[in-house]
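*Asks:* Kindly return the folded structure for what I paste below:
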Amino acid sequence: MSETQRDILSTCFSLAIIVLAAFVTQRFFLPVVWAGILCIATWPMFARLLRLFNGRQIVAALAATVIAALLFIVPLAVALSEATHEAPALAALIADANNNGLAAPAWLLRIPMAGVTVHDWWSTTLGQPHGIAHLLQDGSVARLKSASEVLRNVGAHLVHRLIDIGFAFVTLFFFYKDGPALVRQLEAIGSDCMGRPRWTLYATKVPTAVRATVNGLVLVGLAEGLLLGIVYAFAGVPSSVLWGAATGILAIIPFGAPVAFLAVAAVLAIGGHLVAAVVVIVAGTTVLFIADHFVRPTIIGNATALPFLAVLFGILGGVETLGLVGLFIGPVVMTLFVTLWHEENLFGPGVKPGH
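*Replies:* Below is the predicted model of the structure:
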């Protein structure tokens, strides 16, 4: 057997092992990715804890994991506590609206020009028994018959997500504990495959992009939820804490907040509180406009040197193709692409790599 044939067989053997390992562990792909994102985003905190504990890796990793878990679990626990109180009534409301229809509010007729059309559409769809089911035929709502089924459906999804969260934090602990060794191994492989200068150029971009995306999406989204939650409370929205938490979660996705605050406005309008509904819409639109057009592009774009369109396409394209985790992977991919663009001097002969 020639040396070339032996190299080909060795490469095929290595690829087969990688494919089999990916196949066996595919169930844990998302928890591992989330753990990696959390690890990169909070690594400066872990580095400070490592110095605080005089280099004791396990103690620092455990402390960092507990802090990260608390930062995640405490807001989640508050939201779940509110949801637990409101879930039976909300489930009963959804089931009743689906089974018996939801009458069109009379104020729709007072809307200029389109009021009658909207009222007629509401009456022929949402106003009919199982109207919500027909409107959302491909979704889970179409299969719901009672409040208990609503709760079982939500509960099953919640348990599945909680298991993923548990695996993510277990993985996060080991990423902290073995992080330096893992980084050294990746640097050795990357430098061998790409050369040290080129590997260093790309490897330094990923942590910056992840941290900027976490700050620009998660922190800004939670701030939107907090501000609008206060507006909900002053507007007299029932369960304003729960609605504020839902707004904060949806606001992590650009242009996701309108789904929440428009739903809140609709609840207020159906209840006859038109002024409060208008206040919620105006406040939500203002907060959304400032956050999505000024704050987020500044935080993410300045840190990653990405143009606004690259940030926007990376976030929205990542969500569409990869789901929620794509929020963070999308900007990283765009950062690497822009780095490659500069490196290959595609803008002209005067452009240097990384500028």
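
*Asks:* Only C-alpha atoms from now on, for both contacts and neighbour counts.
*Replies:* OK.

*Asks:* So for A92, what's the nearest residue that isn't a sequence neighbour?
*Replies:* Of all residues not flanking A92 in the chain, A147 sits nearest, at 4.6 Å (C-alpha to C-alpha, 6 or more residues apart in numbering).

*Asks:* So what's the residue count around that neighbour?
*Replies:* For A147, the count of nearby residues is 19 (other C-alpha atoms under 10 Å).

*Asks:* What of R51?
*Replies:* R51 - counted by other C-alpha under 10 Å - has 12 other residues nearby.

*Asks:* same check, this time on R184
*Replies:* 11.

*Asks:* again with T25
*Replies:* Count around T25 with other C-alpha under 10 Å applied: 10.

*Asks:* ok, now F337?
*Replies:* 14.

*Asks:* What of I37?
*Replies:* If we define neighbours as other C-alpha under 10 Å, then I37 has 20 of them.

*Asks:* Can you give me the distance of it to A68?
*Replies:* 12 Å (C-alpha to C-alpha, to the nearest Å).

*Asks:* Show me the helices in the stretch 251-355 of the chain, by range?
*Replies:* 257-270, 274-290, 296-304, 308-322, 326-343 (DSSP state H, counting those that start in this stretch).

*Asks:* can you check the stretch 101-250 of the chain too?
*Replies:* Counting by DSSP H, counting those that start in this stretch, the helices of the stretch 101-250 of the chain are 115-124, 131-135, 147-194, 196-203, 205-213, 220-235, 240-251.

*Asks:* quick one: buried residues of the fourth one?
*Replies:* What that stands for is helix 196-203. Within helix 196-203, the residues that count as buried by 16 or more other C-alpha atoms under 10 Å are W199, L201, Y202.

*Asks:* Make sure C39 is actually in contact with L172.
*Replies:* Yes - C39 is in contact with L172 according to C-alpha atoms under 8 Å; the separation is 6.3 Å.

*Asks:* Just the closest of the buried residues of helix 196-203 to P353, please.
*Replies:* Among the buried residues of helix 196-203, L201 lies closest to P353 (C-alpha to C-alpha), at 8.4 Å.

*Asks:* how about R161, what does it touch?
*Replies:* By C-alpha atoms under 8 Å, 6 or more residues apart in numbering, the contact list for R161 is empty.

*Asks:* so how far is E82 from it?
*Replies:* 18 Å.

*Asks:* before we move on, what about I132?
*Replies:* 25 Å.

*Asks:* And S123, by the same measure?
*Replies:* 32 Å.

*Asks:* now do A35
*Replies:* 27 Å.

*Asks:* Neighbour count: these two, which is higher?
*Replies:* Set A35 next to E82 and count neighbours by other C-alpha under 10 Å: A35 wins out with 23 against 17.

*Asks:* Could I get the contacting residues of the closest residue in space to H342 that isn't next to it in sequence?
*Replies:* Computed as C-alpha to C-alpha, 6+ apart, the closest residue to H342 that is not its neighbour in sequence is P353, at 5.0 Å. P353 makes contacts with T339, L340, H342, E343, E344, N345, as judged by C-alpha under 8 Å, 6+ apart.

*Asks:* To compare with the earlier structure, here is another sequence to fold:
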Amino acid sequence: MKTLRQYLPGDDVIQLVIRLGLLAFLIYWTFVLIRPFVPILTWSIVLAVALYPVFGALSGLLGGRPRLAATILTLINLGIVIGPATWLGLSALDGVREFAGGLGAGNLVVPTPPAAVKDWPLIGPQLYELWAQASNNIRSALREVAPHLKPLAGTLLALAGNAGVGTLKFLLSVLLAGFLFPYGSQLVAAGRGFLFRIVPEQSEHFLELAGATIRAVSQGVIGVAIIQSLLAGIGFKLAGVPSAGLLAFLVMLLTIVQIGAAIVLLPVIIWIWFDKDFTTALLLTLFLGIVGVLDNIVRPLVMGRGLTTPTLVIFVGVIGGTLAHGIVGLFIGPIILSLAWELTVAWIHADRVAAASSPADRRTLT
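*Replies:* Model (predicted):
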């Protein structure tokens, strides 16, 4: 086997090595410079792909004016981020700070059962006694483990402190997505050309699959979870539930990872029946009950196709994205990991089909 030195003179080899080294250094330095903007760019691309059908429909209604459609859609997105999302985020941060402060000071309190529980027929006295014992035991346990949980309090406070940066990243992503809308066809053509160089036979299929996966996860999982958490937060605020923003954030998180909001909603509904009159409790229960099943009704309508990504992949994406990129990573993590999963599965399936087909079948397909 001939070496590189046999093809090139010594001086040319040295020049080639120097040029490759400089190129590698420039690539590395470029990556270091743009690395802080990777989450913003990724989230803006996700928003552009997810909302591109809406942009196309709006552009058609406006008589084929893409720039005006992009401006209107961007203003609507900014209104959603600056308004309800910011309210939910600030309320959640207050709850996190309060919880972290109590955790660090070791004075977390567990509510005692209301006296009205004793008046319940049949099970009232037994339930009251059991609840009171559990409350006292949990308080004692929390006092013992509180010193060991102080590092967790610091982590929660640090996460709350970085939320402002996450909100700014959201705003920049929405603005950048607005600039990407009018150039959607050119970006699709560029993506098709890139995939053609990697997987020539499956480039069109992979491009469609990538777009469908991004829309399915962003609209059917992330979008529905945000809407559900906002509605739940409104219900919590109307009911006067303590730490309403934090509970609404937990609803969003549990909905994203496909666990469901019932874990949060059921205790809140029980608390409402203890604290409110019959009419108010009934109305709030009906409202929160509708919110609780909203994802099961809206998600299949929004997604357009069944999401085959396993729940574990979405869960890992949520945790890994949050650890890597903060609040923004909470949303783009499951989307990127779901996209990687779907493309990998499709690639393996295509290879298996190609390996199982006969040479004659391959000539027929080509």
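
*Asks:* Would you pull the TM-score for this pair?
*Replies:* Once superposed, chain against chain, the TM-score is 0.68 (TM-score structural alignment, normalised by the length of structure 1); 330 aligned residues with a C-alpha RMSD of 5.0 Å.

*Asks:* can you put the contacts of P353 of structure 1 in TSV and add neighbour count?
*Replies:* Below are the contacts of P353 of structure 1 laid out as TSV (neighbours: other C-alpha atoms under 10 Å):
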residue	neighbour count
T339	21
L340	16
H342	17
E343	17
E344	14
N345	14
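
*Asks:* what about F236 of structure 2, distance to S229 of structure 2?
*Replies:* 10 Å.

*Asks:* what sits in contact with each of the two?
*Replies:* In contact with both F236 of structure 2 and S229: A248, using C-alpha under 8 Å, 6+ apart.

*Asks:* the more surrounded of the two?
*Replies:* The residue with more neighbours, out of F236 of structure 2 and S229, is S229; 27 against 23, by other C-alpha under 10 Å.

*Asks:* give the contact list for the more buried one.
*Replies:* Applying C-alpha under 8 Å, 6+ apart, the residues near S229 of structure 2 are A248, F249, V251, M252.

*Asks:* which of these lies closest to I198 of structure 2?
*Replies:* M252 (36.9 Å).

*Asks:* Report how many residues lie close to the closest one.
*Replies:* 26.

*Asks:* now do V237 of structure 1
*Replies:* 20.

*Asks:* after whichever strand or helix holds L68 of structure 2 comes which helix or strand?
*Replies:* Per DSSP states H and E: L68 of structure 2 is located in helix 66-80. Once helix 66-80 of structure 2 ends, the next helix or strand along the chain (criterion: DSSP H and E) is helix 86-105.

*Asks:* Quick one: residues in contact with that next one.
*Replies:* Residues from elsewhere that reach helix 86-105 of structure 2 (C-alpha under 8 Å, 6+ apart): 108, 146-147, 149-154, 156-157, 160, 167, 230, 233, 243-249.

*Asks:* Buried ones among these?
*Replies:* Going by neighbour count (16+ other C-alpha under 10 Å), the contacts of helix 86-105 of structure 2 have 108, 146, 149-150, 153-154, 156-157, 160, 167, 230, 233, 243-249 buried.

*Asks:* what's the burial count for the equivalent of I165 of structure 1 over in structure 2?
*Replies:* Counting by TM-score structural alignment, I165 of structure 1 corresponds to F170 in structure 2. Using other C-alpha under 10 Å, F170 of structure 2 has 21 other residues around it.

*Asks:* what's the spacing between F170 of structure 2 and Y7 of structure 2?
*Replies:* 53 Å.

*Asks:* returning to that earlier point: which of the contacts of S229 of structure 2 are conserved in structure 1?
*Replies:* Contacts conserved in structure 1 for the contacts of S229 of structure 2, using both residues aligned by TM-score structural alignment, their matches' C-alpha atoms under 8 Å: A248, F249, V251, M252.

*Asks:* Switch the helices of the stretch 101-250 of structure 1 over to JSON lines; also include distance to R48 of structure 1.
*Replies:* What follows is the helices of the stretch 101-250 of structure 1, written out as JSON lines (distance: least, C-alpha to C-alpha, whole Å):
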{"stretch": "helix 115-124", "distance to R48 of structure 1": "57"}
{"stretch": "helix 131-135", "distance to R48 of structure 1": "52"}
{"stretch": "helix 147-194", "distance to R48 of structure 1": "12"}
{"stretch": "helix 196-203", "distance to R48 of structure 1": "22"}
{"stretch": "helix 205-213", "distance to R48 of structure 1": "16"}
{"stretch": "helix 220-235", "distance to R48 of structure 1": "24"}
{"stretch": "helix 240-251", "distance to R48 of structure 1": "29"}
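
*Asks:* Quick one: closest of the ones you listed to I290 of structure 1.
*Replies:* Closest among these, once you apply C-alpha to C-alpha, is helix 220-235, at 10.0 Å.

*Asks:* Buried residues in that closest one, which are they?
*Replies:* Buried residues in helix 220-235 of structure 1 (16+ other C-alpha under 10 Å): 220-229, 231-232, 235.

*Asks:* quick check, distance from that helix to the centre of its chain.
*Replies:* 18 Å (C-alpha atoms, centre = their mean, to the nearest Å).

*Asks:* Run the angle between it and helix 274-290 for me.
*Replies:* Helix 220-235 of structure 1 runs at 160 degrees relative to helix 274-290, counting by axes from the mean of the first three to the mean of the last three C-alpha atoms, to 10 degrees.

*Asks:* Just want the angle from helix 220-235 of structure 1 to helix 257-270.
*Replies:* Using the same axes, to 10 degrees, helix 220-235 of structure 1 lies at 10 degrees relative to helix 257-270.

*Asks:* follow-up on the earlier one: closest to P180 of structure 1 among the buried residues of helix 196-203 of structure 1?
*Replies:* Relative to P180 of structure 1, and with distances defined as C-alpha to C-alpha, the nearest of the buried residues of helix 196-203 of structure 1 is W199, at 16.9 Å.

*Asks:* From F181 of structure 2, how far out is R65 of structure 2?
*Replies:* 12 Å.

*Asks:* T311 of structure 2 too?
*Replies:* For T311 of structure 2, the distance to F181 of structure 2 equals 31 Å [C-alpha to C-alpha].

*Asks:* got it, and I18 of structure 2?
*Replies:* Distance from I18 of structure 2 to F181 of structure 2, by C-alpha to C-alpha: 41 Å.

*Asks:* Compare those two (neighbour count), which wins?
*Replies:* F181 (25 against 12).

*Asks:* Spit out the contact partners of the counterpart of that one in structure 1.
*Replies:* F181 of structure 2 maps onto Y176 in structure 1 when the alignment is built from TM-score structural alignment. Applying C-alpha under 8 Å, 6+ apart, we find Y176 of structure 1 in contact with C39, W43, F46, Q57, A61, A64.
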